[in-house]
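K.L.:
Sharing a model that was predicted from the sequence below.
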Amino acid sequence: MRLATFTVAFLILASPAAAESIAGTASVIDGDTLEVQGKRIRLHGIDAPESAQLCQDAAGKDWRCGQRAANALSDRIARRPVTCEVKDTDRYARSVAACSAGGESLNAWMVANGWAMAYRQYSKDYVDAEATARAARAGIWAGTFQQPWDWRKDKREGKQQPANQSAAAPAATAVGCKIKGNISAKGEHIYHVPGGRFYEQTQINERDGERWFCSEQDAATAGWRKSAQ
């Protein structure tokens, strides 16, 4: 009986993978990936724009959000040592971890400052942080963008779009950008808000320069006027 108890206890203690800790100087690979002590680490529960990904600002202009996200993470870490608590291993053999620098969660900071999204498919730990960023229109939330997981899917399927076209219009609706920026037959730039008389019948065609907006302020700043009805 004692032997069996000892064996069970030993098996529990001999499973360090779930509680593995990796610490040291970090190199930033992209907005949600680090390398520490020669080990590639994927930040748990978050998904940042890919390195080559473009987002659109409030005026519809493309900007390198993936590159900016990586720079933001690098600047936040600076020269501080990083500690990562490993939670899992992904299909690419990377450690999936919650990482911190100076006691501050890097995962939460990236999401709360609009440089990454809460990766709900795997965790809901950073949903509140995402809500904070969205309310403040921080980082990628200042304009429109495509969710990183959709961007990767489109890339795998060969659905590439020209840099001067917004890849975010379909995704924008999914993340709450529901104001329709329509160009009339006379060339007028008019935006329609949900509940407006012509909202439901208005269709957005990106190829003609039409677009989605996340707020009326964004639409007005971009030079669009509100529909009279």
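P.N.:
Thanks, I have it.
K.L.:
CA atoms for contacts and neighbours, from now on please.
P.N.:
OK.
K.L.:
now what about stretch 39-50, what contacts it?
P.N.:
Outside of stretch 39-50, the residues within contact range by CA atoms under 8 Å, 6 or more residues apart in numbering are 30-35, 65-67, 69, 87, 94-99, 107, 111, 115-120, 122-126, 147-149, 152.
K.L.:
Return the set of buried residues in it.
P.N.:
Within stretch 39-50, the residues scored as buried using 16 or more other CA atoms under 10 Å are 40-50.
K.L.:
let's bring in a second model and compare:
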Amino acid sequence: MMRSGRLFRDGAAAFALLAILVLLALKMNNRQELVQTGDFYAIDGDTLSINGERLRLKGIDAPEYRQRCRRGGADWACGEEARKALATIVKNGKPECRGQERDRYGRLLVTCVVGDSDVNAAMVRSGMALSYGGYAAEERTARQAKAGVWAGDFERPGDYRREERMQQPVANDPMAGVIDYIRQLVGWNAQ
């Protein structure tokens, strides 16, 4: 009898622990949706700011502000143009941005609408942003129309950021200084 009582107690404890874990998981997934409205400032083509908080448009990736693209054989400031496009969209209405998750930089990941128009989708459709897991149909439309960055050659924003990071010397890395000195000696200056 003692053995069956122990089995029952252990089974009940395991079930209770499992129930607590399920409740905790549900609570963690039940984050409150945050809604932002008001006067937004476009930092770049996929990031807005309001009251000191940065909001990242979910599902898209726009050229970085300093990024340049090529169109018709000439450079153009595609990053600046992407920022202007987003600024125009949010200034021409009363945007409402909603999100629950944050990215690794602490920015709230949001989907924004102005009236019935999805701002994130509009940026991709205009060719001023790429789909980043959310707007593949809009990207196909922009490609076919050769809109925005699709009118010429461009570097994907993620690749551009990666190259920018690689070109910046690592702080507090004594070897970075030595390697730069050797590069200068042998004429391998990467500009």
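P.N.:
Cool, the structure landed. On a predicted model such as this, the values are computed, not experimentally measured, just so you know.
K.L.:
How alike are these chains, TM-score-wise?
P.N.:
Comparison of the two superposed chains (TM-score structural alignment, normalised by the length of the second structure) gives a TM-score of 0.70, and 147 aligned residues with a CA RMSD of 2.3 Å.
K.L.:
in the first structure, what residues pair with the lengthiest strand in the second structure?
P.N.:
Longest strand in the second structure by number of residues (criterion: DSSP state E): strand 108-114. Strand 108-114 of the second structure corresponds to residues 95-101 in the first structure, going by TM-score structural alignment.
K.L.:
picking up where we left off before, for the longest strand of the second structure, packing partners?
P.N.:
Counting contacts by 3 or more CA pairs under 8 Å, 6 or more residues apart in numbering; DSSP states H and E, strand 108-114 of the second structure is packed against strand 53-57, strand 95-99, helix 119-125.
K.L.:
hmm, 10 Å instead?
P.N.:
Where contact means 3 or more CA pairs under 10 Å, 6 or more residues apart in numbering; DSSP states H and E, strand 108-114 of the second structure is packed against strand 34-37, strand 47-50, strand 53-57, helix 78-91, strand 95-99, helix 119-125.
K.L.:
That strand: average distance to aligned residues in the first structure?
P.N.:
Per the superposition on the first structure, strand 108-114 of the second structure and its aligned residues are separated by 0.8 Å on average (mean CA distance after the TM-score superposition for the first structure).
K.L.:
Work out the gap between that strand and the centre of the chain.
P.N.:
Relative to the centre of its chain, strand 108-114 of the second structure is centred 12 Å away, using CA atoms, centre = their mean, to the nearest Å.
K.L.:
any idea of the angle it forms with helix 78-91?
P.N.:
60 degrees (axes from the mean of the first three to the mean of the last three CA atoms, to 10 degrees).
K.L.:
sorry, back to before: return the most buried member of the helices and strands packed on strand 108-114 of the second structure.
P.N.:
Comparing those by mean neighbour count (mean count of other CA atoms under 10 Å), helix 119-125 comes out on top with a mean of 25.
K.L.:
In the longest helix belonging to the second structure, which residues are buried?
P.N.:
Counting by DSSP state H, the longest helix found in the second structure is helix 2-29. By 16+ other CA under 10 Å, helix 2-29 of the second structure has no buried positions at all.
K.L.:
distance between it and the chain's centre?
P.N.:
Centroid displacement of helix 2-29 of the second structure relative to its chain, using CA atoms, centre = their mean, is 39 Å.
K.L.:
Narrow the contacts of stretch 39-50 of the first structure to those that are buried.
P.N.:
Buried, going by 16+ other CA under 10 Å: 30-35, 65-67, 69, 87, 94-99, 107, 111, 115-119, 125-126, 147-148, 152, out of the contacts of stretch 39-50 of the first structure.
K.L.:
Tell me where the first structure has helices.
P.N.:
So, for the first structure - with DSSP H - the helices run 2-13, 65-77, 106-112, 127-136, 148-156, 169-174, 216-221.
K.L.:
I'd like the ones you listed written out as CSV, with distance to residue 192 of the first structure added.
P.N.:
Formatted as CSV, the helices of the first structure follow (distance: least, CA to CA, whole Å):
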stretch, distance to residue 192 of the first structure
helix 2-13, 60
helix 65-77, 27
helix 106-112, 30
helix 127-136, 21
helix 148-156, 26
helix 169-174, 14
helix 216-221, 9
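K.L.:
how about those helices, which one is nearest residue 56 of the first structure?
P.N.:
Residue 56 of the first structure lies closest, by CA to CA, to one member of the helices of the first structure: helix 65-77, at 8.4 Å.
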